[in-house]
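Asks: I'll drop the sequence and a predicted model, then ask my questions.
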Amino acid sequence: MEGRDRGTEQWAARAVGGRLMIAAGVLVSGITALSDLRHESFEPTTRLLNYVLSALAVLFGLLLLRSPGRVPYWLINVLPSISAIMVCIPTAVDKSPSPLGPLLLTWPVTFAAAVLSARTAWITMGVVASAFAVLASVSRGVDGVVLWVEVCASLTVICWMVTRLQAQSNRLRTMLANLARTDELTELINRRGFDESLAREHSRHVRGGPPMGLLLIDIDHFKRVNDSWGHQAGDQALRQLGALLSEMFRTMDVVGRIGGEEFGVLIPDCAPGQAARRAQELCDAVRTRTRDWPHPITVSVGVATSQDTKASPDELFALADAGLYAAKAMGRDRVGTVATPSR
């Protein structure tokens, strides 16, 4: 569903949908009982429908709140439509127009537009319009058609406004999420985004997927660049290296800036030998292609591969880090390879 994840859907169905069903049931039955006490009772048919549907709404709401398992996906989508039909029936057959029914119809429409998808909201709106039109025209004639036009016009405006606000909110959340996972200098993903990608790929590997390769890349003697030519030169070198990494690796590979002068590359579907070859190609390319840069650099690369599904993402990262330190100890501008030990 657009702009929603399954966790939000479950929360909406339980916490919001269940409570709305209970509140609607209690409100309708309470108003019906109050009308009886004031001797202003609804029509007998409407009165009976109000009590029956109120009891069903409360029962259904309690079931949603107390359900031990996940609420089925289809039920989440049809919940607003079911609620709307339950409201339409007594409202349409009531011979004396009451503002209660049209008011309650705003609840399922607003619920669908606010916490579900725009498609579900407009489907709910269509169900409301269709059900109310049939029932009102059959039971109330011309007066029912007039009431239908008034109610549908108001609900359409509400649905449009709420879905529009939700779309803007979703875009803003997506933009903020991307900013939280993007390195401002290189426009690569940052450490947070890289760790999330590593966790996802590790989970896929544990479920039976192919091994992955992890490269940790560190610019050799980067402090000399900052000390000799200034931090602007260092920032330029970082941006250029980030662009070079993005160019050399596939779209499916994850390239990120881990922090400072350190970068990471996550290579899905990668055998140990292949990861080492890619790392060596990177070392050679940086050494060769940066000769034309204002401030040439070289890099050291640590390599680790996930052959053992019991190795956690942190352990895999530590192995790649150990390979990086080994490369630096051997003189820099080279690759240090560490494979996951068997258990």
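Replies: Everything's here; your move.
Asks: going by C-alpha atoms from here, please, whenever you check contacts or count neighbours.
Replies: Fine.
Asks: buried sites along the host helix or strand of residue 60?
Replies: Residue 60 belongs to helix 44-66 when elements are defined using DSSP states H and E. For helix 44-66, a neighbour-count test (16 or more other CA atoms under 10 Å) marks 46-47, 49-51, 53-58, 60-62, 64-65 as buried.
Asks: and those residues, which is closest to residue 137?
Replies: Comparing the buried residues of helix 44-66 against residue 137 with CA to CA places residue 46 closest, at 16.1 Å.
Asks: let's bring in a second one:
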Amino acid sequence: MDPLRPKATNGASAHVRGVDYRRRIGGGLMFGAGLLAFTTLFTPHSGKGTDEALAVMGALALLIGVLLVAWPAFAPLWATPLFVGFGTMLITLDIYTGGLQNSLSSDNQVLYLLVVFYSFYFLRGRLAVVQLVLVGGAYGFLLIDAVPVGQAAARWAVMMLTLTVAGLLVGLLNRRVELLLAELTTSARRDPLTGALNRRGLDERLTVEIARAERTTEPLTLVVADLDDLKGLNDRYGHGAGDQALELAAKVMRGGLRETDALARIGGDEFVLILPNCEPEAGLEIAQKVRARLRQLSADELQPLTMSAGAAGAPPLPLEPVELLAAADRALYRSKQEGRDRSSLAEA
């Protein structure tokens, strides 16, 4: 399982930009921690006999940081929380080597915030909590070694409360941003009036379904349909009536679909049904039922609604999106020529 926070589904969010981006950020922080270790070594410090260990960990941090920035995939995904934990240990050793009472090294305590920020922003929730607990244990060790127990407990409580609140705020803000971006991403693929896929959404979904059909050798059928005389309805009763007609048509078509099917609106009054694992004849039958249901539900409206449709499927047609849409369009045109309010099957 990827320990990094997953992207939102349905193409919803590019906020976290992917694994490479997140690892490069972590690599930059790791490299900075390595530089910090050597800064401590080359400045006056308490000298507790841990200089060699700090030098080794600092050099390792520099190496890991360079590798993560230049080659993010050099280590498996499960190693990411280990790198974060290593950063916590390095910060702790740096403060311990410099001395918690030393003004320069004690200021390094703020770097625990970076560990918490990264964890709650990029890692999954439970792993972020594990990192917070690790920071708490490391900081507690430093305090017990340096100050009286009573003072240590008070300082530890203040620090952990600060880190916990900061982590929760980062996690909540990140979640909120992801949800907002998910809404924006979804709206970019949806028709705002009917909720159906728009042209961009249709192209993306059709690409997925064609790849699925090629892999499984299952049939794929497209139905292209539009409302008859929508322009006349708009002219006689206004665009509000036309919008209501489109909404009703979309509702009726959506009600006749399976969970695996999809509905798209690609023009003013033109819709496309994507029907995976559906023979062309079955697609034509679905179109007939939708037309009958639409006529029934709109019988008492100012202008009863009718719909013309054309169906095309692969096989027998080639499994190509342009070819299928064009064939379904030709079948729709034939339905229009033959008097509207009917469905036609594309010729092979």
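Replies: Structure received. Since the structure is predicted, the reported quantities are computational estimates derived from the model, not experimental observations.
Asks: where does the TM-score land?
Replies: Here the TM-score for the pair of chains, by TM-score structural alignment, normalised by the length of structure 1, is 0.84; 335 aligned residues with a CA RMSD of 3.0 Å.
Asks: on that earlier part again, chain center to the helix holding residue 60 of structure 1: distance?
Replies: In terms of CA atoms, centre = their mean, to the nearest Å, the centre of helix 44-66 of structure 1 is set 33 Å apart from its chain centre.
Asks: next SSE after it?
Replies: For helix 44-66 of structure 1, the following helix or strand on the C-terminal side (DSSP H and E) is helix 73-93.
Asks: that following helix vs structure 2, mean deviation?
Replies: Compared with structure 2 after fitting, helix 73-93 of structure 1 deviates on average by 2.9 Å (mean CA distance after the TM-score superposition for structure 1).
Asks: could you list the buried residues of that helix?
Replies: Across helix 73-93 of structure 1, burial judged by 16+ other CA under 10 Å covers 76-77, 79-93.
Asks: other SSEs contacting it?
Replies: helix 44-66, helix 100-115, helix 118-180 (3 or more CA pairs under 8 Å, 6 or more residues apart in numbering; DSSP states H and E).
Asks: how close does the shortest one sit to structure 2?
Replies: This means helix 100-115 of structure 1. Mean for helix 100-115 of structure 1 is 2.1 Å (mean CA distance after the TM-score superposition for structure 1).
Asks: so which residues make contact with that helix?
Replies: With contact meaning CA atoms under 8 Å, 6 or more residues apart in numbering, helix 100-115 of structure 1 is reached by 8-9, 12, 16-17, 20, 24, 80-81, 83-84, 87-88, 90-91, 118, 120-122, 124-125, 128, 151, 155, 158-159, 162-163, 166.
Asks: measure residue 174 of structure 1 to residue 113 of structure 1 for me?
Replies: 18 Å (CA to CA, to the nearest Å).
Asks: kindly report the same for residue 99 of structure 1.
Replies: Counting by CA to CA, the gap from residue 99 of structure 1 to residue 113 of structure 1 is 22 Å.
Asks: can you check residue 224 of structure 1 too?
Replies: For residue 224 of structure 1, the distance to residue 113 of structure 1 equals 57 Å [CA to CA].
Asks: and these two? which has more neighbours close in?
Replies: residue 113 (28 against 11; other CA atoms under 10 Å).
Asks: tell me the residue in structure 2 aligned with that one.
Replies: Taking TM-score structural alignment for the superposition, residue 113 of structure 1 sits opposite residue 120 in structure 2.
Asks: ok, residue 272 of structure 1 next?
Replies: The equivalent of residue 272 of structure 1 in structure 2 is residue 280 (alignment by TM-score structural alignment).
Asks: done for today, thanks.
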